[in-house]
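Q: just coords:
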């Protein structure tokens, strides 16, 4: 059922209940004055609900559901009270109702009137398209002001009347979520996923970019939201933004869409499969060629997260995207090979190396070019690059890799042994991974005397204080 239809059903049910309460009030004979006061409040509430029904397309489901549920509870209490004041033939006892009960009912109904008035105010734009200034908090939010603020920002986004207002609302939600994970959870639990999906379908490019960026922050703050976003089709909506023509705004949109997809894919097999099964997955290879560094980096990080999951998930690893003969695999590997060959920008280089390591099980024995590239990087001037290259090569040489013997020989033949002995003389952050890799290849290529000699040399080296872990 569409959200507009859900809101209409909620309001129609609420209106029917209000009419029922008014009809019951006309039949009461006890405490007539108090009943009339309650009836007047319900009548005023009914008028507001009818206005809300007319404007239902502008109302978000969850704020509406929250406010109306409180109002319904009060009307049900009113109905129960009025029924007790209706004379019936079967009644054998007189029901005694204290006047204070009516007073509490009046207070509760007044709060509901204020709640619904607030809902209309934040959801329905004025004639000039701008939001009216709000004063104070609605009664329902007195104990939790954050909820009211979140609902107001969600309503601005949902209406989408002014582009700048939508962008500012998305930025405000992002700031709240990054400062406090509880705020992120409140947003998600109260329907922000559906609001974001609407913006990603219909909003301006600027608003969509802001929403995509906020999505990444929300998911990072509240990882449980990954599947909720997926249920609202946000994954496919973000992927669709990766194929738009490249102009300034769309580059920002692509960068933010990739940033959001990175967080959504992190550690989530089903979402990773949804991305890799998409025809748009090939687009990531093209994005790695884009001149915009932010787009390249964020796209690279999406691939790194997906391959990290595939490394642990055999079902995902067996999908067509990770078959060495598939066009997607070839295109991505080709671009990664180019990026590692340039090896000037460590910001891009390190995740490239990580990605190669994650894909180590997918390479055939004859695919030695990546291994040769990694061995060259062992001599990189940045120790972080050298260490990441060691970790990636180790994934080729581990026994868990079916082709570990072939890969180990390729590592040795690429000249890794001597480079590793040089690295094993450095601090423990590099020394230990280097020795682990040497042990792996020594176990799998015992006929290579060079490796054995290198290991003997490494074992005879004394540890300095800076090298001890």
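A: Now that the structure is in, tell me what you want to look at. All values reported here derive from a predicted model rather than from experimental measurement.
Q: only C-alpha atoms from now on, for both contacts and neighbour counts.
A: Fine.
Q: what's the neighbour count on residue 263?
A: By the criterion of other Cα atoms under 10 Å, residue 263 has 22 neighbours.
Q: who's in contact with it?
A: 216, 219-220 (Cα atoms under 8 Å, 6 or more residues apart in numbering).
Q: which of the residues you listed has the most neighbours?
A: Greatest neighbour count in those, by other Cα under 10 Å, goes to residue 219: 26 neighbours.
Q: now the contacts of residue 263 as JSON lines including distance to residue 263 and secondary structure?
A: Listed next are those as JSON lines, based on distance: Cα to Cα, whole Å; DSSP: H, G, I helix; E, B strand; the rest coil:
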{"residue": "216", "distance to residue 263": "6", "secondary structure": "helix"}
{"residue": "219", "distance to residue 263": "6", "secondary structure": "helix"}
{"residue": "220", "distance to residue 263": "6", "secondary structure": "helix"}
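Q: please compare the first structure with the one that follows:
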């Protein structure tokens, strides 16, 4: 038996997981051995008898906890393991102390290392163990048989001794236990409390995840009979998925297929929160990006973004299903419940007095566009999937008709797709062909924003996206160069700098038409504002010098005045920012040499 005790402690010290059956049975075995040892005690008989009384009480409570655990359909192990293991350590200590009292006699008592202080310490530990098991009984006692708090239909928020130094731990245990055992209304409350805790700090998130909060939240997310429960679960999961490790736990719990299924088959209020969850997971984890793509959530997102895009509100109900069937990508399975949910939940929201249908649809589209952006970010495969649907056309339409967050999300999605196309020739050729209606629609909207927008938040993404597409434009496409040159004089220095960076992609040697584009920039009087940018910050100076070098080498400048100004500017760069960047210094020297040969 002593060897068994030693092995159990060794397992616990190494944080391995013994079978739950062993965890449940071992403290009861120890308590029986203590009671036998108490009967054999010869010294400190009164103290040993008191130990026996406490251990007997604890033993009865342990047996009740085991019965409740075995009869509970959804068994929550974490607090049971922690408390039963801690109780076993206390009982092991009690057994060793009582065994030392087996032999009597004055001399044995006098030289014994056992003292009253040892028993006092043991009584305190046993009291703490009794308190812990009593608390454990309260969270398991969903039927109120033991008078537990949970039996009254609420969440147990008492503090067990084991968590006296860390109340958050006991709260997390209580909330997660409620997700396992309690009624749907209590589960909703528990999910909201976990969501609130996870918003406070990252430590709380870590505790919730380590204590097994993800699995019951995913189960609650599938509670189709209660949209409110689904919303609460989605919000909690979204707050927890704030980094790669946390997000990967959701993935490993097979969460992605369930999340996608709920997204497609739920009322719009649920879909809004699930779209936020998809965006958050895709933002932090590339495995999540791939997983959602495998479940073809991209097709669903694109179809939802196109909802109500080309039909009048008066015909919304009658045409919804027909329209969605027409615009959904052929690989996406049609589900009429998804179509109806867009209407049904809007009606429900009106009855509650919360939001008008159009406001609700706008919020839904905004979150769908955010999810699409995160799925496309840094992923060539997902960007390709978007272009294989009618995604580009719908994104262009939304950029044209909408504003605010929805428009920005669509712009950021376009940036990700064009950035992927810049470095992937196959995607560039397939998605942004010159005669492609969707590509033309995108370019038209980007140029419109560059021309008309006064907001750098929308103007800058449009400039960046045009720069990513620089290799797709033919030499005759001067309508793209002109607006970028005009932005070189913009009052916002960031707009000017991003325009320079975009023009560099037209004039660099990697662009087959660099000479033609360089000449167009000079023809549009791009040199004077460009040289003015040399008075900007270091980042602006750096990119302005790069573009000046490209123009010097590729434009074949003929006007002697402009040529002299350019030569002077480049020669002066040797004493400025170029000195701090070896690759720029070499480029400037090459351009200066080229201009001197021309002159």
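A: Right, received. Where do you want to start? Worth saying up front: this structure is predicted, and the values here are computed from it rather than measured.
Q: TM between them?
A: TM-score of the superposed chains, computed with TM-score structural alignment, normalised by the length of the first structure, equals 0.82; 436 aligned residues with a Cα RMSD of 3.3 Å.
Q: which one of the contacts of residue 263 of the first structure is nearest to residue 117 of the first structure?
A: Closest to residue 117 of the first structure out of those is residue 219 (32.3 Å), distances taken as Cα to Cα.
Q: that closest one and residue 382 of the first structure: what is the separation?
A: With distances taken as Cα to Cα, to the nearest Å, residue 219 of the first structure is found 32 Å from residue 382 of the first structure.
Q: residue 147 of the first structure now?
A: Residue 147 of the first structure is 48 Å from residue 382 of the first structure, where distance means Cα to Cα.
Q: name the residue in these two with the higher neighbour count.
A: For residue 147 of the first structure versus residue 382, neighbours defined as other Cα under 10 Å are more numerous around residue 147 (18 against 11).
Q: and the more buried one, what's its match in the second structure?
A: In the second structure, residue 147 of the first structure lines up with residue 169, judged by TM-score structural alignment.
Q: give me the number of residues near the residue nearest to its match when sequence neighbours are not counted?
A: The shortest distance from residue 169 of the second structure to any non-neighbouring residue, by Cα to Cα, 6 or more residues apart in numbering, is to residue 163 (6.3 Å). As a burial measure, residue 163 of the second structure scores 14 neighbours (other Cα under 10 Å).
Q: picking that back up, from residue 177 of the second structure, how far off is the match of residue 147 of the first structure?
A: Using Cα to Cα, we find residue 169 of the second structure at a distance of 12 Å from residue 177 of the second structure.
Q: residue 75 of the second structure too?
A: 9 Å.
Q: next one: residue 570 of the second structure
A: Taking Cα to Cα, one finds residue 570 of the second structure at 70 Å from residue 177 of the second structure.
Q: who has more neighbours out of the two?
A: Counted by other Cα under 10 Å, residue 570 of the second structure and residue 177 do not tie: residue 177 has more neighbours, with 28 against 24.
Q: the more buried one: which element?
A: Assigned by DSSP states H and E, residue 177 of the second structure falls within helix 167-181.
Q: and the next helix or strand past that helix?
A: Remark: after helix 167-181 of the second structure, the chain's next helix or strand is helix 184-200, criterion DSSP H and E.
Q: now do the buried residues in that following helix.
A: Using 16 or more other Cα atoms under 10 Å as the test for burial, helix 184-200 of the second structure gives 184, 186-195, 197-198.
Q: what about the strands in the stretch 51-200 of the second structure?
A: With DSSP state E, counting those that start in this stretch, there are no strands along the stretch 51-200 of the second structure.
Q: so how far is the helix of greatest length in the second structure off the chain centroid?
A: Using DSSP state H to assign secondary structure, the helix with the most residues in the second structure is helix 45-71. Remark: helix 45-71 of the second structure is offset 45 Å from the chain centroid, using Cα atoms, centre = their mean, to the nearest Å.
Q: same question, stretch 264-275 of the first structure
A: 11 Å.
Q: then stretch 358-378 of the second structure?
A: Centre-to-centre, stretch 358-378 of the second structure and its host chain are 15 Å apart (Cα atoms, centre = their mean).
Q: could you do stretch 103-117 of the first structure as well?
A: For stretch 103-117 of the first structure, the separation from the chain centroid amounts to 37 Å (computed by Cα atoms, centre = their mean).
Q: buried residues, it. List them.
A: Residues of stretch 103-117 of the first structure classed as buried: 105-106, 108-117 (neighbour count, 16+ other Cα under 10 Å).
Q: rebuild the residues you listed as a markdown table, extending it with distance to residue 458 of the first structure.
A: Converted to a markdown table, these look like this (distance: Cα to Cα, whole Å):
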| residue | distance to residue 458 of the first structure |
| --- | --- |
| 105 | 84 |
| 106 | 85 |
| 108 | 79 |
| 109 | 81 |
| 110 | 81 |
| 111 | 77 |
| 112 | 77 |
| 113 | 79 |
| 114 | 77 |
| 115 | 74 |
| 116 | 76 |
| 117 | 77 |
